[in-house]
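Enquirer: Could you look at this predicted model? Sequence included:
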Amino acid sequence: MKKISLILLFILLATNVFAIGITPGKTDVDYNPGTSREIEFIVINTDAQDSDFAVLIQGDLNESISVSEVSFKMLAGESEKKLKYKIDIPNSLSPGLHKGEIVVVQLPKKSGTGGAFIGAAVAVATQVHVFVLYPGKYAEASLDVLGPDADGSVTFVIPVTSRGDLDLVRVRADIDIYSSLNEKIDSVTTNQIEIKSGERKEVAVVWKGDVPPGPYRAVATLVYDEQTLKLEREFDLGQQVLDVSSIVVNDFSLGGIAKFEILVENKWNRELSGTYAEMQIYNNKGEVMADFKSPTYDISALSKSVMVAFWDSEGVKAGVYDATLFLRYGSKSDQRELQLDVSNNRINVIGIGYVISEGSSSSLFSNPIVVVLAVGIVLLIIVNALWFIFLRKKLKGRSK
C-alpha cells in the first residue's frame, strides 16, 4: 500500500513530462445490455529506454472492464505496444453518461539499494463512454465563445446533443450579454434547428457589440420544445489570449499513428496553466469518428509551445474530413474549424478560410487572382500586337 501511494504521489508531481502517449483517447460504446465488446488501444513509447508499465482500471464501469495485460515491459527500440480491453455492458444502468478509464502508468525505476523509486511516474489514459438515453426529450449542451475577430465580433456556438429517446423538434438559444458590473448590455438569438435522438448539432450567432475592451459574461437559455437549459461563459474582448500558429503532422502513414504537433502562442502577459488541445474528427454524416486530446501544458507569458496529440488512423480511408480543434485553458476555450486532407502518406491540416499547415507545393497559377491578372496581360499583349499590325499596314498604304 505504501508503494502504491508513493507511485501516485510521483504521478501527481510529474507535470510536463510526457514520455508516453496513448490512442484512442476515448471510445464511445452503444448501450446494448448484456453484450460485450473488445477494444484495442495503443501505448506509444517516445522514451528511448527500457520501461516497465502497470495498467489500472477506474471509473464507475471499472467492474465491467478487463484488460489483456495488467503489466508489461517495453524495450528502448519498441515504439508502440498494442493492448486490448473487454467491456461487458451491464444489464441495468441509469440514464446518463457512464465512464471507464484504462490508465497506463510508466513506473519509475528502482534504485540499486533499498528498492526505492527514482524519478517520476507518468500516466496516460484511454476512456470508454457508455451513454444511456433519458426517457422523453433531453438536451446536453455547452457554450463556446469564439473570437474576438479582427472587427471585434464574437461568435457564440452551442453544440447540442439530443440525449433523450425522442427527437428535439425546435432548438434555439437566447443569449444575454453582461458587463463586469453585471449590467445587461445586449441580447441575441441563434438560428433554430431540429435534432434527432442521438444526434449532435450546433446553433450559433455572431455578435458585434460596440463596447469597450474588458471581461464580459454570456448567459444562454437553450430552448428545446417546451424545456430550457441555462448555460454561462465568461469571455474577454480586446485580446486573443491563445492563438494557433501551425499544425504539423510528420512521418505519417495511413492506418498508423498520426502525431499532431500543434504550435500555440500565449499572447497574454500571464502564464496559462493546465492548457490542452482537443480535436474532434467527423465522418461524412457529421458524426464524431475520433476524439483525442493532448496532455496538459503550462505555457509561459508571451511565449510559444508545442502541444502533441496522437490519432490512430486504423480503418480510416483517404479523403477530406471536417474537424474541430479546441484549445482549453481555465474556464475558457477557443475553437477552430478545420479540414484534414488525409492521403496515404500525409495529412494536410486546412483551416476554414486559411491554411494552417502547408500542403503540397502548388503552382503560382493555382491562385485565381493571379490567373485573372495573367489572362488580362495576355489579352493586352494580343490587342497591342493587332493594333501595331493595323498601324503598320496603314502607314505602308500612305507611302504608296
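Expert: Received the coordinates, thanks. Numbers count the residues shown, from 1 in each chain.
Enquirer: contacts and neighbour counts: CA atoms only from here.
Expert: Noted.
Enquirer: Next one: the residue most central in space within the chain from Val211, what distance?
Expert: Residue closest to the average C-alpha location in the chain (CA atoms, centre = their mean): Met279, at 1.6 Å. Distance, Met279 to Val211, by CA to CA, to the nearest Å: 32 Å.
Enquirer: What of Thr221?
Expert: 22 Å.
Enquirer: Run through the strands of the stretch 251-400 of the chain in chain order.
Expert: 257-266, 272-282, 288-293, 297-299, 304-312, 319-329, 332-342, 347-351, 354-355 (DSSP state E, counting those that start in this stretch).
Enquirer: Would you state the helices of the stretch 1-150 of the chain in chain order?
Expert: Listed in chain order, the helices found in the stretch 1-150 of the chain under DSSP state H, counting those that start in this stretch are 2-13.
Enquirer: coming back round to it: number of nearby residues for the nearest residue to the residue nearest to the centre of the chain once chain neighbours are set aside?
Expert: Sequence neighbours aside, Leu325 is the residue nearest to Met279 in space, at 4.5 Å (criterion: CA to CA, 6 or more residues apart in numbering). Leu325 has 20 neighbouring residues, counting by other CA atoms under 10 Å.
Enquirer: go on, Ile22?
Expert: Ile22: 28 neighbours (other CA under 10 Å).
Enquirer: how about it, what does it touch?
Expert: 41-44, 124-126, 310 (CA atoms under 8 Å, 6 or more residues apart in numbering).
Enquirer: what would the residues you listed look like in a markdown table with distance to Asp30 and neighbour count?
Expert: As requested, the contacts of Ile22 are exported to a markdown table (distance: CA to CA, whole Å; neighbours: other CA atoms under 10 Å):
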| residue | distance to Asp30 | neighbour count |
| --- | --- | --- |
| Phe41 | 18 | 19 |
| Ile42 | 22 | 18 |
| Val43 | 24 | 20 |
| Ile44 | 27 | 19 |
| Val124 | 24 | 20 |
| Ala125 | 20 | 19 |
| Thr126 | 17 | 21 |
| Phe310 | 24 | 21 |
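Enquirer: try this one next to it:
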Amino acid sequence: MSRTTLNRNCMLVLAAFVMLFALAGQSLALGVAPTQKVIDFEPGQTKEVKIQIINDQQKDFKAIVYARGEMANYTNIRDSLVTVKANEKMKEFRFNVSMPSSIDKPGDHEVEIVVLEFGDDVEEKAIVTARVAVVSKLIVRVPYPGKYADAKLFINSANVNETVTFKVPIYNFGDEAIEEAWAEIQILGATYEVIGKVETNRIRLEPKSENSVKAGWLADVNAGVYHAVAIVHYDDKTVRVEENFEVGNLLVEVENVIVDEFRLGEIAKFDIIVKNTWNELLKDVYGDVKVVDEKGSIYTNYKTASIDIPAYSKGVLEAYWDTKEAQIGKYDLDITLHYKGKTSRKVIETHVNIDSITTKRMPTAEVVGAKSGAGPEFIKQNSVLIISVIILIIINIGWFIYFKKSKK
C-alpha cells in the first residue's frame, strides 16, 4: 500500500470519528412517549397501541420503526417508514398487538418498539446512515392463577422528631380478588436492630388492580441512615419489600479548637475537634482552614490531612499557621469541613496574644451543600463533550505524526 493511499485511509478514519461524535450531540433531537406502557393479556384479542415520536429540534427527518423482543412476532407494524416534518413537534404512530390464545408463563412479556432515525435520502440510497434510535417498551401482563401480589415501598424522609411517611403500593397480579391487604413495617437501626414498628391501613384488591396503604412513624432518633422492611400481608400470603431512608441531615461540626504552647512569631498548631453526628462511619474527612484579619487579609490557607470518624464520635484535625507576620489582635478562624460530598463551615473569633491563642465559641455549623465539580453526575451529563475532546486530541496527534513523516 502506497503512502498516499495509507494517508488517505487515515484521513477517512479520522473524519469518520469526527462525524460519529458530531452526530452524538444530536441524541436529544428524537424522543418517544410513553417510554413504557403496560397492557393486560386478553387471549385472542388484538389491541391497537399508540406512541408519539417527539421531534425536539423540529427538523425534517425520516425514521424506520420496527419491533424486537419476546412479543415481536405478535406485533404488526403497518408502515415501518415514518416521515416527520419540521413543523411537527410530535408525530403519532400506531401499531397492533395480536394476542395468542394462551401464554403459558404468567407475568410480564415484553416487546420493544424501536424508532431509528435516518437521513432524508433513505429512499434514494441503497446504503444509509443511522443517526439516533429511541425505544418504547410495551409490557403484556399475563395474570397469575389465584392470588398473587407484588409491592413497592416509597419513603418520605423527615428531620429528627418529625414523622416519616411510608407508602406501599400493592399490585394484584392474580386472577382472584384479595380480600384484605396491609403491611407491617419494621424500622431498623445502623446495626439492623429493630427500633420501631408500625402498621398500615387495610384494603381490598380486585384482580389485576392496584392500591396503596400508608403509615407514619415519629423519628425520635438521632440523625442517620435507617432501614425499613415492609411485610405485606394479603389474605394468607406475604411479600417483603425494603428500602433505606434518612433522618435529619448529614453533618460534621466543629466542636472546639485548641492551641497549646504558643508564642507569637512561631508556628501555631490548631487541634480542631470535630464531631460526626451521623450514624455511620465517615471516611476521608478533612478541613480547609483560613486565618483572616479584620481587614480581610488572609494569613494562611491550610488543608488538613484526612481522617475517618466513627458514628457519633469525635476526631481531631490538625492545622498549622506560621505567625511570623502576625500581630497581636483579633482574627477569624474560617474552617470548612469536607465529608461524603458535602461541606459545612464555621467561623470562629480568635484572639492572638504574645503567648496564647484563644477562641470564642460560635453557633453550630450548618451544611453548606454538596461539592460542585467533576462528580459522577457532572461526568454523566458531559460525557459526550469529554469523549469528543479526547477524540480531538487523538486527531491532533495523528495530524502531527502525519506532517512529521511527510517532511522526511
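Expert: Sure thing, it's come through. Values in this document were obtained by computation on a predicted structure and should not be read as measured data.
Enquirer: ok so, going back, out of Thr221 and Val211 of structure 1, which sits in the more crowded spot?
Expert: Thr221 (18 against 11).
Enquirer: The more buried one -> structure 2?
Expert: With the correspondence set by TM-score structural alignment, Thr221 of structure 1 lines up against Ile231 in structure 2.
Enquirer: who's in contact with its match?
Expert: 183-185, 238-241.
Enquirer: Those in helices, which ones?
Expert: Judged by DSSP state H, the subset of the contacts of Ile231 of structure 2 located in helices is empty.
Enquirer: I'd like to know how many residues surround the equivalent of Met99 of structure 2 over in structure 1.
Expert: In structure 1, Met99 of structure 2 lines up with Ile89, judged by TM-score structural alignment. Ile89 of structure 1 has 20 neighbours, counted by other CA under 10 Å.
Enquirer: show me the residues around Ile89 of structure 1 that make contact.
Expert: If you count contacts by CA under 8 Å, 6+ apart, then Ile89 of structure 1 has 31-36, 64 around it.
Enquirer: looking at structure 2, which of those residues still make contact?
Expert: On the basis of both residues aligned by TM-score structural alignment, their matches' CA atoms under 8 Å, what survives of these in structure 2 is 31-36, 64.
Enquirer: Inside strands: which ones of the contacts of Ile22 of structure 1?
Expert: The strands, defined by DSSP state E, take in 41-44, 124-126, 310 from the contacts of Ile22 of structure 1.
Enquirer: in stretch 208-220 of structure 2, what counts as buried?
Expert: Neighbour-count burial for stretch 208-220 of structure 2 flags 208-210, 212-217, 219 (criterion: 16 or more other CA atoms under 10 Å).
Enquirer: against structure 1, where does it fall?
Expert: By TM-score structural alignment, stretch 208-220 of structure 2 lines up with residues 198-210 in structure 1.
Enquirer: ditto for stretch 135-145 of structure 2
Expert: With TM-score structural alignment as the criterion, stretch 135-145 of structure 2 aligns to 125-135.
Enquirer: buried stuff in that stretch?
Expert: 125-134.
Enquirer: Let's have those residues in CSV, adding distance to Leu166 of structure 1.
Expert: Below are the buried residues of stretch 125-135 of structure 1 laid out as CSV (distance: CA to CA, whole Å):
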residue, distance to Leu166 of structure 1
Ala125, 33
Thr126, 31
Gln127, 27
Val128, 25
His129, 21
Val130, 18
Phe131, 15
Val132, 13
Leu133, 9
Tyr134, 9
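Enquirer: from the residues you listed, which is closest to Lys82 of structure 1?
Expert: Distance to Lys82 of structure 1, by CA to CA, is smallest for Thr126 among the buried residues of stretch 125-135 of structure 1, at 12.8 Å.
Enquirer: Could you find the closest non-adjacent residue to the closest one?
Expert: Gly25 (4.7 Å).
Enquirer: before we move on, the earlier item: looking at the kept ones among the contacts of Ile89 of structure 1, state which has the most neighbours.
Expert: Tyr31 (17 neighbours).
Enquirer: For Ser187 of structure 1, see how far away the residue mapped onto Gln186 of structure 2 from structure 1 is.
Expert: Using TM-score structural alignment, the partner of Gln186 of structure 2 in structure 1 is Asp176. Asp176 of structure 1 sits 4 Å away from Ser187 of structure 1, going by CA to CA.
Enquirer: Looking at those two, which one has more neighbours?
Expert: Under the criterion of other CA under 10 Å, the comparison of Asp176 of structure 1 against Ser187 puts Asp176 first, with 17 against 14.
Enquirer: residues in contact with that one?
Expert: 184-188, 218-220.
Enquirer: let's see 7 Å
Expert: The contact partners of Asp176 of structure 1, by CA atoms under 7 Å, 6 or more residues apart in numbering, come to 184, 186-188, 218-220.
Enquirer: and what of Phe235 of structure 1?
Expert: 145, 215-217.
Enquirer: Spatially, which two of those are the most separated?
Expert: Checking the contacts of Phe235 of structure 1 with CA to CA, the most distant pair is Val145 and Pro215, at 12.5 Å.
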